[in-house]
Structures are given as structure tokens and as C-alpha cells.
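What shape does this take:
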Amino acid sequence: MHFISEQRLDDGVLAREFTLGEIPGTLWTPESDVPVPLILMAHNNGLPKREPRLVARARHSAAHGHAVATIDAAGCGDRPRSAADEQARADIRRAMQAGEPVDEIFESFIGPLVEKAAPEWRTTLDALLSLPGIGGPVGYSGWMALGIRLAVADPRIAAAGFFAGGYVPRAQREEARQVTVPLLLLLQWDDEGNPRQRALDLFDAFGTEEKTLHANTGGHTGTPWFEVEDGDRFFGRHLK
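Down below sits the predicted model:
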């Protein structure tokens, strides 16, 4: 892991850009004399790590005592997209504009994204936990399809906060039954692109004994800011 820039922000948080091989990422750390827990914060593929909502969430969590890291997955941010990725995105836009079913297109597109992204996140986690000042436990926040895979595959994940927006491939819907860590699921009740009942069914399928659902009115990007604060309290309970 090579740090390529750093900036001390006005809330005392240190923001550092890094590269790990071809993986670009950002790490936010609070001022602390002891090692701090870590939150992996992943956006749905297609949004860059500099996306303002993600950066705001990361800074808030870091200011409340957690190290927070995010990376750009393949085809995201500054990383080049393959011709197949571009075609899949074009097919999704065309089908949505025409009012046609999109599930099979999403299935063929999102499934491979999860398969590619999960190993990169685990490699990044290895590197992060070797840094001074980061001691674990580890939480995960964000993209649900990827988070399900990581929560099942990596025993270092101790708690997870998922956003219900976004397509979850069939493989991850089945894996949800194996998720046993404490879970907080955020659902936008009026999310225009994600069927409400599918999210409710998935919440019911999670195998953990400790799971909480927060549902708010509004569309896909309307998650209230107080959910960020509640999320930090959730991670504070389970990572300290």
C-alpha cells in the first residue's frame, strides 16, 4: 500500500489517498493514541470513491472514532471499463427507458462485479490491518450485494450496515442465509428502482439473530442524515 497524498481536515480527521497495485482508495483516520476499529465503506459500483455522499459519511464516522476506507472497484471511478461493462450499462439504460424488465441484465452484470470486487476488498483489508493505528474489529457499510459476500467469506467482518437500494444477484440472496453478524439494513420505502418487497424478503432471509430494519419514506437517494448518526452508534456498539 502506497500513500500518495494526505490532508488534515478541519474536524481533525486525516484523509489519505493510496494505491494498492492498481486499486486506488482513500483512508480516513481519527486522531487517536490507541488503535481504532475499521469500517470498509463501499458504494454501488459505478460511483467513484470521491462521491460526496460517501465522503461525508466517511468523514462523520472517522470523526466519531473509526478508521474508514473505500476503494474504486474495476470499471469504477478512474479505473477503465471493459467493452462488456459499457455494453451492459447501455443495455440497462435502454431497457429502463423503454420500461422493459431489467432483472436478467442486472444479473449478468452485477454478479460478475461482486466476484471481481470481493477479492480486491479482502486484499485491501489485509493491507489496512497491517497499518499502525488500525486494530479492528472490522465493520462493513454500503453496497449490499458485495457486503453479503464479504460478511459470509471473511470472518474478520464483525458487523454490517447495508443499503437496500441496488440489485442483489440470486447467488447473494442465497448467501444471505449464511450472514450471522449483527446487521442494520436501510430501506428507502419509495425507491423507484428497487422493489420494496424484494428488500423485505431479503431482510427476512438473513440468518443473523440480531438484525434491524430502518425504513424511511423517499426515493433512492433520500436516506436521511440521521441514519448516518444511527449507523455510527450501531458500529460503536459492535466494534468497540
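
rest of the way, CA atoms for contacts and neighbours
OK.

Select the longest strand from this structure.
Taking DSSP state E as the criterion, the chain has its longest strand at strand 134-143.

which residues are contacting that one?
35-44, 67, 128-129, 147, 156-163, 166, 235, 239-240 (C-alpha atoms under 8 Å, 6 or more residues apart in numbering).

correct me, but residue 110 touches residue 167?
Yes. Between residue 110 and residue 167 there is a contact under C-alpha atoms under 8 Å: 7.4 Å.

So which residues of the protein form helices?
52-63, 83-98, 103-129, 144-153, 170-175, 196-205, 226-239 (DSSP state H).

To check against the first, give me the structure of this:
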Amino acid sequence: MEFTSEQRLDDGVLEREFTLGEIPGVLWTPGSAPGPSPAPAPLILIGHNGGLHKRESRLVARARHSAAKYGYAVAAVDAPGHGERPRSAADEQVRADLRRAKEAGEPIEEILDALIVPLVERAVPEWQATLDALLSLPEIGGPVGYSGMTAIGIRLAVVEPRISAAGFFAGGFVPRALREEARQVTIPLLFLLQWDDEGNDRQLALDLFDAFGSKEKTLHANLGGHAGTPWFEVDDGNRFFDRHLK
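You can find the predicted model right below:
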């Protein structure tokens, strides 16, 4: 891991951009209080939804709030084909097929499968490599939580034993194979659903919540569209992580 920039923000949070091979990311860590060196911070991996950037404004606001108010180290990376990372010819073709199908009013589930399944296959090992690097830093000690895209989060929760709790956003498409994998997710889970999400099948989201194998799982449903998740859910999410990471 190589840090490429560093700045202390006005809330005391230290923001550092990094690269890990071809993976670009950002790490936010809480400001240090006077006195003895603080204990290593627990870590939250914060994953953007499809098409977004590691510096998308809502993601950055959540990350800084978690670091400044709750004392977490928070990391975000650009997923393959997102943000600063180039898209392959196959990525571009699938996206073109998706646009065409939407314009023609044709079924899009198989096309979304072709877009998201390869993304998950590539992104999860990258998150694991990023986790290895982050946990080698003296200021980060775990435990580790994940907050973000459901499709990636399901696979990560299944294969990565260092993830102790997860918060998922129900607004992204989850391929059928990953909906089946959800039965293997057993860590504590917070699932956020926008009741009027114009791009999300509400019943599929409710069925997915039912499928998760976690003994402790909580569903928060709020009125409003896809990007209308209330800010208070950020604090509720941090309190959820407090219960399981501290």
C-alpha cells in the first residue's frame, strides 16, 4: 500500500489517498486526542453502489462522520470499472446492452447478472487484499465491519471471516446466485430499504432480508426514493457497529 496524499480535515479526521497495485482508495482515520497514543481503531469498509466513485459526496460524508464522531477508521476503494478505473470492452458492451433493453422495455435481469456477477468476482478479492494492507497499519486494529453494496457485501460476508458485522443497502440489484448465498450470511446485519425506491423491487428486497441466515438481523424501511435514505440512519448504522465492533 502506498499513500499518495494526506490532509487533516477541519473535523480533525486524517484523510489519505492510497493505491494498492491498481486499486485506488481513500482512508479516513479519527483525529488523535492529547495524551498517550490511542488504541488502534476498529475498521469499516465502506463500499459504493454501482457506478459511483470512492469520493461520491454521500459516501465521503458518511465516512467522515463515522471517523470524527464514532472513532472508526473508514476505507473506500474504487471497484473494478468504477471511479478512476478503466472499463473493459466487455463492461462497456454489457452497459450498452442494458441501456438498449431499458429503452425497449425488455427484461434486464440476465443483463444485470452479466454486469454484477463478474464485478463481485473481481471486487471481493480486492477488498480482501485491501483489508490485509489496512490491518497491517498500527493505527488500525479491527474488528471489521462492511457497509455498502449488497451484492459485494453478501459474498464478502460469506468468504471473509474478519468481517464481524455488515450494513447493506437494498437499492442495488442482487443476482439470483447471490440471493442464494445470502442464506450463508450469519453475521449481525442491518438492512436499509427505501420503500418507494423507483429502481428496486420491494418484494425482492423483503425476500432477500428473509433469506439472510443471520440470527441478528434488522430491517429499517423508510419512505422515499432511491437516494432518500434519512441522515439519521447514518447514526443508527454507527450505533449498530458500536454494538458489534467495540
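
Fetch the TM-score of the aligned pair.
The TM-score (TM-score structural alignment, normalised by the length of structure 1) is 0.98; 240 aligned residues with a C-alpha RMSD of 0.8 Å.

The longest strand of structure 1 to helix 226-239, inter-axis angle?
140 degrees (axes from the mean of the first three to the mean of the last three C-alpha atoms, to 10 degrees).

contacting residues for the residue lying farthest from the centre of structure 1?
When each C-alpha in structure 1 is compared with the mean C-alpha position (C-alpha atoms, centre = their mean), residue 98 comes out farthest, at 29.6 Å. Going by C-alpha under 8 Å, 6+ apart, residue 98 of structure 1 touches no other residue.

counterpart of it in structure 2?
For residue 98 of structure 1, the aligned position in structure 2 is residue 104, judged by TM-score structural alignment.

For that match, give its distance to residue 98 of structure 2.
10 Å (C-alpha to C-alpha, to the nearest Å).

Same check on residue 58 of structure 2?
Going from residue 58 of structure 2 to residue 98 of structure 2 by C-alpha to C-alpha gives 26 Å.

what do you get for residue 153 of structure 2?
23 Å.

re the thing from before, which part of structure 2 lines up with the longest strand of structure 1?
Under TM-score structural alignment, the match for strand 134-143 of structure 1 is residues 140-149.

Please point out which parts of that stretch sit buried.
140-149 (16 or more other C-alpha atoms under 10 Å).

same thing with stretch 195-209 of structure 1?
Neighbour-count burial for stretch 195-209 of structure 1 [16+ other C-alpha under 10 Å]: 196, 199, 202-203, 205-208.

now do stretch 116-131 of structure 1
117-118, 120-121, 124-125, 128-129.

same question, stretch 41-59 of structure 1
Residues of stretch 41-59 of structure 1 classed as buried by neighbour count (16+ other C-alpha under 10 Å): 41-45, 47-49, 54-55, 57-59.

Residue 67 of structure 2 matches what in structure 1?
Under the alignment (TM-score structural alignment), residue 67 of structure 2 pairs with residue 62 in structure 1.

Verify the stated contact: its match with residue 11.
No. Contact criterion C-alpha under 8 Å: residue 62 of structure 1 and residue 11 do not qualify, at 9.3 Å.

quick one: which of the two has more around it?
residue 62 (28 against 12; other C-alpha atoms under 10 Å).

contacting residues for whatever residue of structure 2 lines up with residue 159 of structure 1?
Here residue 159 of structure 1 is matched to residue 165 in structure 2, going by TM-score structural alignment. Counting by C-alpha under 8 Å, 6+ apart, residue 165 of structure 2 makes contact with 144-146, 187-189, 241, 244-245.

overlap between these and structure 1?
Among the contacts of residue 165 of structure 2, the ones still in contact in structure 1 (both residues aligned by TM-score structural alignment, their matches' C-alpha atoms under 8 Å) are 144-146, 187-189, 241, 244-245.

Map residue 184 of structure 2 onto structure 1.
For residue 184 of structure 2, the residue aligned by TM-score structural alignment is residue 178.

Mean deviation, the longest strand of structure 1 versus structure 2?
Compared with structure 2 after fitting, strand 134-143 of structure 1 deviates on average by 0.2 Å (mean C-alpha distance after the TM-score superposition for structure 1).

Need the nearest residue in space to residue 116 of structure 1, chain neighbours excluded.
residue 74 (7.5 Å; C-alpha to C-alpha, 6 or more residues apart in numbering).

now the one you found: how far from residue 13 of structure 1?
For residue 74 of structure 1 relative to residue 13 of structure 1 (C-alpha to C-alpha), the value is 27 Å.

Which one's more surrounded, those two?
residue 13 (24 against 21).

Surely that one touches residue 64?
No. Taking contacts as C-alpha under 8 Å, residue 13 of structure 1 lies outside contact range of residue 64: 9.6 Å.

Show me the common contact partners of those two, please.
residue 30.

tell me the contacts of the aligned partner of residue 217 of structure 2 in structure 1?
Per TM-score structural alignment, the equivalent position to residue 217 of structure 2 in structure 1 is residue 211. The neighbours of residue 211 of structure 1, taking C-alpha under 8 Å, 6+ apart as the test, are 182-185.

repeat that with 10 Å
Taking C-alpha atoms under 10 Å, 6 or more residues apart in numbering, we find residue 211 of structure 1 in contact with 160-161, 180-185, 203-204.

can you check residue 123 of structure 2 too?
23, 77-81, 117, 129, 152, 155-156 are the contacts of residue 123 of structure 2 under C-alpha under 10 Å, 6+ apart.

ok, so of those residues, who is nearest residue 7 of structure 2?
Nearest to residue 7 of structure 2 among the contacts of residue 123 of structure 2, counting by C-alpha to C-alpha, is residue 77 at 17.7 Å.
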